[in-house]
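Trainee: with the sequence up front, the predicted model follows.
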Amino acid sequence: MNISKSKELFSKAQNFIPGGVNSPVRAFRAVGGEPLFIKKADGAYLYDEDGNKFIELINSWGPMLLGHNHPMVKEAVINAMEDGTSFGAPTAREVEIAELIVSMVPSIEKVRMVNSGTEATMSAIRVARGFTGRDKFIKMEGHYHGHGDSFLIAAGSGAMTMGDPDSPGVTKGTAKDTLIALFNNLETVEELVAANPGEIAALILEPVPGNMGLCLPKQGYLQGLRDICTREGIILIFDEVMTGFRLAKGGAQEVFGVTPDMTTLGKIIGGGMPVGAYGGRREIMEFVSPAGPVYQAGTLSGNPIAMAAGLTMLKHLNSNPAVYDELNHIGSTLADGIKSINKELGFDYTVNRIGSMYSLFFTSEEVYDFETAKTADTVLFGKYFQAMLKRGVYLAPSQFESLFLSTALKDELIDQILSAHKEAMVEILGL
């Protein structure tokens, strides 16, 4: 596979961009080699600058639910651009998409548009603090809520240990208000609540985490969190930037039947354009300026291009619920096929899946939290990534990222992916 143009671009990029990329995981450091520079995408395929073609299973990290460059979304963007790209003033589309989000997501009675998932989660925590008058919040070990200072905190030796900054530039003062619990472990949450009575404003988590690889909540876990937060007056925030509108019209909260107080959204609500949102109960959202005292603003919030793309996407999903049956079929066919091949080859590597999200972990351990995810063999995953890339399948360049599927993956493409998987496993395991 010729990647000379990508190599040249990466070399040049490192002179002007930190690490040569604008987001760390793109650098391929976790899988070896150098990143491919993408020229275009269409349907289920990516095309790099050297003309190589790949079936891809990332879909821009989630938003391309219908595949890349979907004609319907593309047309909406082009039409919107005829009227201008940014106004910094209210538009009709903002009202229409807000009304649609409220109708689709169980927890949201009012919603504020922002420009990224990071903005959404940062804002949600600020509003929760303002609403409750409390400073501290709980996050789960291994869950990613963007790169806001408060979220870049690692767990200490146990859930009762104060978090330490996980990145230079994050202060100890910021870290002291972030408490770390363990996913799928209600006891650690109860311990934190008991140790910090009346001080915890919010508990934020990915109801289905995808940033330590895909993990699933255990039976009763999300409802247990709901019960604790209700009892203690803690704002329960579901970060559904990845799962919102992907697992169902109402996201993970619809699938699991647990309604949080606030929800953060992104990715799919922009149809591929940069966008984020946060929303929740009416009385909480009324604390947001200008209705209330909690300040949050953004020049490009509700950008007309992003609103046009997102509105088109959400209207399609709202009126075509069979999309989710199709996505579930694609996800189950692919994940079950991988399990079957692994079993045939004599390996019991863990495959976690829900709907159109899945992860293959190179470990035989059950993976249900950050510690069990870390039992995966990352060196072997790197070899697998390169072996799949060589066979024309583009995966997330990290063991600890979920894959995101689209309706563009028809049965013949799934067969090609499974064939590539078998060949790659034979190669890397020396069978």
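Mentor: Arrived safely, thanks for sending. Note that the structure is predicted; figures quoted are calculated from it, not measured.
Trainee: CA only for contacts and neighbour counts going forward, please
Mentor: Noted.
Trainee: can you show me the strands along the stretch 251-400 of the chain?
Mentor: In the stretch 251-400 of the chain, the strands defined using DSSP state E, counting those that start in this stretch lie at 262-266, 276-280, 350-354, 357-361, 393-394.
Trainee: format these as TSV; extra columns: distance to Arg226 and mean neighbour count.
Mentor: Below are those laid out as TSV (distance: least, C-alpha to C-alpha, whole Å; neighbours: other C-alpha atoms under 10 Å):
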stretch	distance to Arg226	mean neighbour count
strand 262-266	12	30
strand 276-280	14	28
strand 350-354	21	20
strand 357-361	24	25
strand 393-394	38	21
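Trainee: of these, which is nearest Met113?
Mentor: For Met113, the closest of the strands of the stretch 251-400 of the chain is strand 276-280, at 4.4 Å, according to C-alpha to C-alpha.
Trainee: ok now the closest one, how far from the chain's centre?
Mentor: Centroid displacement of strand 276-280 relative to its chain, using C-alpha atoms, centre = their mean, to the nearest Å, is 15 Å.
Trainee: do the same with stretch 372-382
Mentor: Worked out by C-alpha atoms, centre = their mean, stretch 372-382 lies 20 Å from the chain centre.
Trainee: what residues of it count as buried?
Mentor: When neighbours are counted by 16 or more other C-alpha atoms under 10 Å, the buried residues of stretch 372-382 are found to be 373-374, 376, 378, 380-382.
Trainee: ditto for stretch 269-278
Mentor: Quick answer for stretch 269-278 (16+ other C-alpha under 10 Å): 269-278.
Trainee: what of stretch 119-134?
Mentor: 119-132, 134.
Trainee: what of stretch 302-319?
Mentor: For stretch 302-319, burial by neighbour count (16+ other C-alpha under 10 Å) applies to 302-314, 317-318.
Trainee: just to revisit the earlier point, reformat the strands of the stretch 251-400 of the chain as CSV; add distance to Val102.
Mentor: Below are those laid out as CSV (distance: least, C-alpha to C-alpha, whole Å):
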stretch, distance to Val102
strand 262-266, 11
strand 276-280, 9
strand 350-354, 24
strand 357-361, 24
strand 393-394, 35
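Trainee: figure out which of those is closest to Tyr221.
Mentor: The closest of the strands of the stretch 251-400 of the chain to Tyr221 is strand 350-354. By C-alpha to C-alpha, the value is 16.2 Å.
Trainee: another one to put next to it:
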Amino acid sequence: MSKNQALFDRAQQTIPGGVNSPVRAFRSVGGTPRFIERAQGPYFWDADGKRYIDYIGSWGPMILGHVHAEVLDAVQRVLGNGFSFGAPTEAEIEIAEEICKLVPSIEQVRMVSSGTEATMSALRLARGFTGRSRIVKFEGCYHGHADSLLVKAGSGLLTFGNPTSAGVPADIAKHTTVLEYNNVEQLNEAFAAFGGEIASVIVEPVAGNMNLVRATPEFLQALRDRCSDYGAVLIFDEVMCGFRVALGGAQALYGVKPDLTCLGKVIGGGMPAAAFGGRRDIMAHLAPTGGVYQAGTLSGNPIAVAAGLKTLQLIQKPGFHDQLAKQTKRLTDGLTAAAREAKVPFVADALGGMFGLYFADKIPASFAEVTQGDTKRFNAFFHAMLDAGVYFAPSAYEAGFVSIAHDDAVIDATLDAARGVFAQLAA
């Protein structure tokens, strides 16, 4: 028995499903999860000592690659001062100033410890600011596991949303309206029907949890226009795409300014850190200056802030995002060419350091289109690439991530493996 299997069997005795986040369990692809022991640059090694080229990057944070020397040094320099204080530090001010400088729409920012905390808090703030209850989200966008967000579409546009998780009361789900991503007509209908009730619209401007799906410019502009028309708060969830698709996030790329922005992953440099921020007049409603309560013992943790601040400084080097985008596109172009040569239906897309792989005839623009892909073929591809030492996301509904450490040699090794795998799939 492999050590990975032995660890998985052992984990299931004390951890539900043997994992602390569901996608890690490999349920959608089958097989045994890999238990990781260490990582370096673009690689990590499992409990059996096998090395993999890593294309999840801890689901986004490792934009510099694993254990970057300067980030490691920044963390080591603060470790001896204490792990947590429960009191303010100067470093919290420094990372807040850096975020406000880099993200066009953020005038003030509040640090938290996870993306779920960021989105949950931003929605509470939007409700407190507007005095309204209804929120609008989009099918296929994941904004963390807060009750109001674990909701799927009702049977029609004007019906209540339905909980997608046990434990979410229908009375909470009814305040969430779920629309189709990139559907401007449906958005306009929703605002016409109950625009005065909508506190907030929350959206991933570049979705990463139904695989990579880009918002159209027209869709994002319609969101901005309708929220402005009706006094609703527009929230961009850039936990995944923030600093990944561009230095200023997707909002800088698209030129659309939200009222609030949720950030995570990259801003922690691999440590548990996230944030939400935006217009000063809205942020003023947060306690202690306003009536919307939000708190966290580990918010602004000095170790996480050190890792995140150094990461944000390093990604501002001239040409960083151009090189990251170049390597990501080199990967997706190479995979597409290999699939075409083998005559396997496959397309790929890349934006900044994020990418999507689809066993389909066209790049999807909505969750419904994503679900039309060939998941059986994806699963076969995933396991064959895993055997070849390449670790893609263990789900056909997750985006992938490239780091600046993925150089030409790493991409070439990936494509060499992929050519053999696509040939197998065509047989």
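Mentor: Nice, thanks for sending it over. Note that the structure is a prediction, hence the values are computed from the model and not measured.
Trainee: farthest-apart pair in the buried residues of stretch 269-278 of structure 1, please.
Mentor: That would be Gly272 and Tyr278, which, of those, are the farthest apart (C-alpha to C-alpha) at 17.6 Å.
Trainee: grab the nearest non-local neighbour of the counterpart of Tyr254 of structure 2 in structure 1.
Mentor: Aligned by TM-score structural alignment, Tyr254 of structure 2 pairs with Phe256 of structure 1. Nearest residue to Phe256 of structure 1, sequence neighbours excluded (C-alpha to C-alpha, 6 or more residues apart in numbering): Leu222, at 7.9 Å.
Trainee: in what helix or strand does that neighbour lie?
Mentor: helix 221-232 (DSSP states H and E).
Trainee: longest helix in structure 1, please.
Mentor: In structure 1, taking DSSP state H as the definition, the longest helix is helix 322-345.
Trainee: that helix maps to which residues in structure 2?
Mentor: Taken onto structure 2 by TM-score structural alignment, helix 322-345 of structure 1 occupies residues 319-342 there.
Trainee: go on, stretch 180-195 of structure 1?
Mentor: So stretch 180-195 of structure 1 sits over residues 178-193 in structure 2, by TM-score structural alignment.
Trainee: buried stuff in the matching stretch?
Mentor: For stretch 178-193 of structure 2, by 16+ other C-alpha under 10 Å, it's 178-184, 187, 190-191.
Trainee: next one: stretch 138-154 of structure 2
Mentor: By 16+ other C-alpha under 10 Å, the buried positions in stretch 138-154 of structure 2 come out as 138-144, 147-154.
Trainee: from those, pick the one nearest Phe422 of structure 2.
Mentor: Phe422 of structure 2 has its nearest neighbour among the buried residues of stretch 138-154 of structure 2 in Gly140, at 27.8 Å by C-alpha to C-alpha.
Trainee: what's the counterpart of that closest one in structure 1?
Mentor: By TM-score structural alignment, Gly140 of structure 2 lines up with Gly142.
Trainee: state the distance from the nearest residue to that match once chain neighbours are set aside to Cys215 of structure 1.
Mentor: If the residues on either side of it in the chain are set aside, Gly142 of structure 1 comes closest to Phe370, at 5.3 Å by C-alpha to C-alpha, 6+ apart. Using C-alpha to C-alpha, to the nearest Å, Phe370 of structure 1 is found at 9 Å from Cys215 of structure 1.
Trainee: neighbour count winner among those two?
Mentor: Between Phe370 of structure 1 and Cys215, counted using other C-alpha atoms under 10 Å, the more crowded position is Cys215 (28 against 21).
Trainee: and the more buried one, how far is that from Glu326 of structure 1?
Mentor: In terms of C-alpha to C-alpha, Cys215 of structure 1 sits 22 Å off from Glu326 of structure 1.
Trainee: Gly196 of structure 2 contacts Tyr230, correct?
Mentor: Yes. With contact defined as C-alpha atoms under 8 Å, Gly196 of structure 2 counts as touching Tyr230 (6.3 Å).
Trainee: what's the closest of the strands of the stretch 251-400 of structure 1 to Glu96 of structure 1?
Mentor: Using C-alpha to C-alpha, the strands of the stretch 251-400 of structure 1 put strand 276-280 closest to Glu96 of structure 1, at 14.1 Å.
Trainee: counterpart of Glu206 of structure 1 in structure 2?
Mentor: Match for Glu206 of structure 1 (TM-score structural alignment): Glu204.
Trainee: show the residue spans covered by the helices in the stretch 1-150 of structure 1.
Mentor: 4-13, 71-81, 92-104, 117-132 (DSSP state H, counting those that start in this stretch).
Trainee: adding distance to Met425 of structure 1, write these out as TSV.
Mentor: Listed next are the helices of the stretch 1-150 of structure 1 as TSV, based on distance: least, C-alpha to C-alpha, whole Å:
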stretch	distance to Met425 of structure 1
helix 4-13	26
helix 71-81	36
helix 92-104	41
helix 117-132	35
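Trainee: quick check: buried residues in stretch 157-172 of structure 2?
Mentor: Buried-residue list, stretch 157-172 of structure 2, by 16+ other C-alpha under 10 Å: 157, 160-163, 168, 172.
Trainee: buried ones in the longest helix of structure 1?
Mentor: Of all the residues in helix 322-345 of structure 1, those buried under the rule 16+ other C-alpha under 10 Å are 323-324, 326-332, 334-335, 337-342.
Trainee: could you name the helices and strands sitting against it?
Mentor: strand 350-354, strand 357-361, helix 411-429 (3 or more C-alpha pairs under 8 Å, 6 or more residues apart in numbering; DSSP states H and E).
Trainee: which one of those lies nearest to Gly43 of structure 1?
Mentor: helix 411-429 (11.4 Å).
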